[in-house]
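S.K.: Sequence first, predicted coordinates after that:
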Amino acid sequence: MSKKTSYSYIGITFIILVFGIIFVPKIIDRVSQDDITRDESRSKNVATSDNISANLGKSDVVYLEINDELRKVPEFSFTNQNGEIITNEDYLGKVYVVEFFFTTCPTICLPMNQNLVEVQNEFKDFEDFGVASFSIMPKVDTPEVLKAYADKHGVVNPNWNLMTGDFDDIFKLANVGFNIFVGDVEDAFGFEHSGDFALVDKKGFLRSRKDDFGNPKIFYRGFIPEADGVDEDGYVQEITILKEDIAKLLKE
């Protein structure tokens, strides 16, 4: 082996030694601090509600998605208990809860609205909180009837509108717009309907939290009082988590 070759090997060995002394500890430190991440092209365009929430700086109250599109409140226009025309645009900038009910309901409607009054009182200091209550018996629930019902049951939030209008429009809004079940057959007790609440953020998007399996809950069980905890059928109240999620959305 020539002297020139020996000098080359010595030079290469020296360079490797210097690299190890200077750079390897820095690399190890960055890895230990989670400072190195992998950027793979296959993960760049995955549109999950968690990714959307992170990108928009939102809370962990997830967006509801259908066919990869965020579900937004459809346009509506109805008359409230004060004879005023209320549309979806009147709720922009507000976090609000949605229900479908009727004033003569002998079963779940009264506890639903008692629960909403409790929620109303919890957020009485927030001008950007409201409730949208849609009557599914508009022929009975005129603005005057809704006004009397509101006064009787403690509705004081100026952003709580009890609304009436064309039944077909309300039926479509419930079943298609919010996916909240309302039956189209009337019986002795009125129309069959769900006791669920929907939650809407300030920009009009439907929001919820995830269940134990990582899926959006979509709705909040509205007919069991918070104080009861569990009803006779074993269903757990969800007014507590509804309040928690309203509080999160109000901070967005």
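M.R.: Yes, it's here.

S.K.: make it CA atoms for all contacts and neighbour counts henceforth
M.R.: Will do.

S.K.: ok, now how distant is residue 140 from residue 50?
M.R.: Residue 140 sits 43 Å away from residue 50, going by CA to CA, to the nearest Å.

S.K.: Taking the centroid of this protein, which residue is nearest it?
M.R.: Nearest to the geometric centre of the chain sits residue 207, at 1.6 Å (CA atoms, centre = their mean).

S.K.: tell me, which helix in this structure spans the most residues?
M.R.: The longest helix of the chain (DSSP state H) is helix 3-22.

S.K.: what's downstream of it, the next helix or strand?
M.R.: Using DSSP states H and E, the next helix or strand after helix 3-22 towards the C-terminus is helix 24-32.

S.K.: helices or strands up against that following helix?
M.R.: Where contact means 3 or more CA pairs under 8 Å, 6 or more residues apart in numbering; DSSP states H and E, helix 24-32 is not packed against any helix or strand.

S.K.: And residue 117, how far from residue 181?
M.R.: Distance from residue 117 to residue 181, by CA to CA: 22 Å.

S.K.: wait, I meant residue 150
M.R.: Using CA to CA, residue 150 is found at 23 Å from residue 181.

S.K.: cool, residue 106 as well?
M.R.: In terms of CA to CA, residue 106 sits 18 Å off from residue 181.

S.K.: Tell me which of those two has more neighbours.
M.R.: residue 181 (17 against 10; other CA atoms under 10 Å).

S.K.: The structure to be compared is supplied as follows:
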Amino acid sequence: MKFNRSILSAFLFGSIVFLASCQDQKKLPILGPREAATVKNADGSTSVDTVYKTIPAFSFLNQDSTLINNDTFKDKIYIADFFFTSCTTICPTMHRSMKTIFDKYKDNPDVMFLSHTIDFKYDHPSVLKKYAQKLGVDGPKWQFAYGSKDSIYKIAEKDYLVAVIEDSTAKEGYVHQGWLILIDKQKRIRGAYDGTNPEQVAQLTKDIPVLLAEDKK
């Protein structure tokens, strides 16, 4: 039941994001939980400001068995997803979509990509390395992250708001959603797109320059 609620929440979240992104706008929405906080101004007065949820500090091994963390993506926008290398259902489609965007922004130093494996049993860094090489993206711009089940599943569901589960009754042992999550330079969620849906992937492609333009204003 918990997983079903998570799926429903993520579905509604993604639908809202997609509809918002389709609007003719000059700035993308900031998504996820938020809270009001009292802040002290330079003149000594106080005011109420909105504090948005951000991706918390993390530390994973990448495809080169090197530790990556938040600093790896400092001053970058990035697209994150959750997958596993032996997946034959939605993952190949998701990563073909990601590869198309990667090719478009491969020379842009402000854009990166981060794929987290949910197969903690098999997808060790050496496996991720071969996967990245086969995909043609083996380099620092697209990071593939390996971590413990608890660390990966927690950050997926609690922070990126993506449902993932190990399920022995599933054909390939895992169930997960195919969202591509757009993260800004402040580590905030700015969009979620179904990586198997060409229209939503096209919207993501359109939203990236909108987000990049925010820093230039």
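M.R.: Structure's in. What do you need? Being a predicted model, the structure only gives us computed values, none of them experimental.

S.K.: Got a TM-score for the two of them?
M.R.: Once superposed, chain against chain, the TM-score is 0.76 (TM-score structural alignment, normalised by the length of the second structure); 174 aligned residues with a CA RMSD of 1.6 Å.

S.K.: quick one on the thing from earlier: which SSE is the residue nearest to the centre of the first structure in?
M.R.: Going by DSSP H and E, residue 207 of the first structure is part of strand 206-208.

S.K.: same deal with residue 151 of the first structure?
M.R.: With DSSP H and E as criterion, residue 151 of the first structure is part of helix 143-153.

S.K.: And residue 86 of the first structure, by the same measure?
M.R.: Residue 86 of the first structure belongs to strand 85-87, assigned by DSSP H and E.

S.K.: Residue 212 is in contact with residue 27 of the second structure, correct?
M.R.: No. Assessed by CA atoms under 8 Å, residue 27 of the second structure is found out of contact with residue 212, at 9.9 Å.

S.K.: in the first structure, what residues pair with stretch 99-112 of the second structure?
M.R.: The alignment of stretch 99-112 of the second structure onto the first structure (TM-score structural alignment) spans residues 117-130.

S.K.: So what touches that stretch?
M.R.: 91, 93-97, 153-155, 157-160, 239, 243, 250 (CA atoms under 8 Å, 6 or more residues apart in numbering).

S.K.: out of those, which are inside strands?
M.R.: Of the positions in the contacts of stretch 117-130 of the first structure, 95-97, 160 sit in strands, assigned by DSSP state E.

S.K.: Out of those residues, which is nearest to residue 26 of the first structure?
M.R.: residue 95 (47.6 Å; CA to CA).

S.K.: how about that closest one, what's its partner in the second structure?
M.R.: Match for residue 95 of the first structure (TM-score structural alignment): residue 77.

S.K.: Could you measure from its match over to residue 17 of the second structure?
M.R.: Using CA to CA, we find residue 77 of the second structure at a distance of 17 Å from residue 17 of the second structure.

S.K.: Compare the two and say which is more crowded by neighbours.
M.R.: Per other CA under 10 Å, whichever of residue 77 of the second structure and residue 17 has more neighbours is residue 77, with 23 against 19.

S.K.: Tell me the spatial nearest neighbour of the more buried one, not counting adjacent residues.
M.R.: The shortest distance from residue 77 of the second structure to any non-neighbouring residue, by CA to CA, 6 or more residues apart in numbering, is to residue 184 (4.5 Å).

S.K.: Map the one you found onto the first structure.
M.R.: Counting by TM-score structural alignment, residue 184 of the second structure lines up with residue 201 in the first structure.

S.K.: what about its match, how many neighbours?
M.R.: Neighbour count of residue 201 of the first structure, defined by other CA under 10 Å: 26.

S.K.: Contact partners for it?
M.R.: Contacts of residue 201 of the first structure (CA under 8 Å, 6+ apart): 93-96, 207, 249.

S.K.: And residue 149 of the first structure, by the same measure?
M.R.: residue 103.

S.K.: Repeat the analysis, applying 10 Å as the threshold.
M.R.: The contact partners of residue 149 of the first structure, by CA atoms under 10 Å, 6 or more residues apart in numbering, come to 81, 102-104, 141, 143, 155, 162.

S.K.: export the residues you listed to a markdown table and tack on secondary structure, distance to residue 191 of the first structure and neighbour count?
M.R.: Listed next are the contacts of residue 149 of the first structure as a markdown table, based on DSSP: H, G, I helix; E, B strand; the rest coil; distance: CA to CA, whole Å; neighbours: other CA atoms under 10 Å:
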| residue | secondary structure | distance to residue 191 of the first structure | neighbour count |
| --- | --- | --- | --- |
| 81 | coil | 21 | 21 |
| 102 | coil | 9 | 24 |
| 103 | coil | 12 | 20 |
| 104 | coil | 11 | 14 |
| 141 | coil | 13 | 22 |
| 143 | helix | 19 | 20 |
| 155 | coil | 23 | 21 |
| 162 | strand | 17 | 29 |
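
S.K.: now, which of those residues sits nearest residue 226 of the first structure?
M.R.: Residue 226 of the first structure has its nearest neighbour among these in residue 155, at 18.5 Å by CA to CA.

S.K.: Can you tell me which of the contacts of residue 201 of the first structure carry over to the second structure?
M.R.: For the contacts of residue 201 of the first structure, the subset whose aligned partners also touch in the second structure (both residues aligned by TM-score structural alignment, their matches' CA atoms under 8 Å) is 94-96, 207, 249.

S.K.: Could you work out the most separated pair of the residues you listed?
M.R.: Applying CA to CA across those, the maximum distance is between 94 and 207, 13.1 Å.

S.K.: residue contacts, the residue nearest to residue 75 of the second structure when sequence neighbours are not counted?
M.R.: Closest residue to residue 75 of the second structure apart from its sequence neighbours, by CA to CA, 6+ apart: residue 185 at 5.1 Å. The contact partners of residue 185 of the second structure, taken as CA under 10 Å, 6+ apart, are 73-78, 110-111, 211-212, 215.
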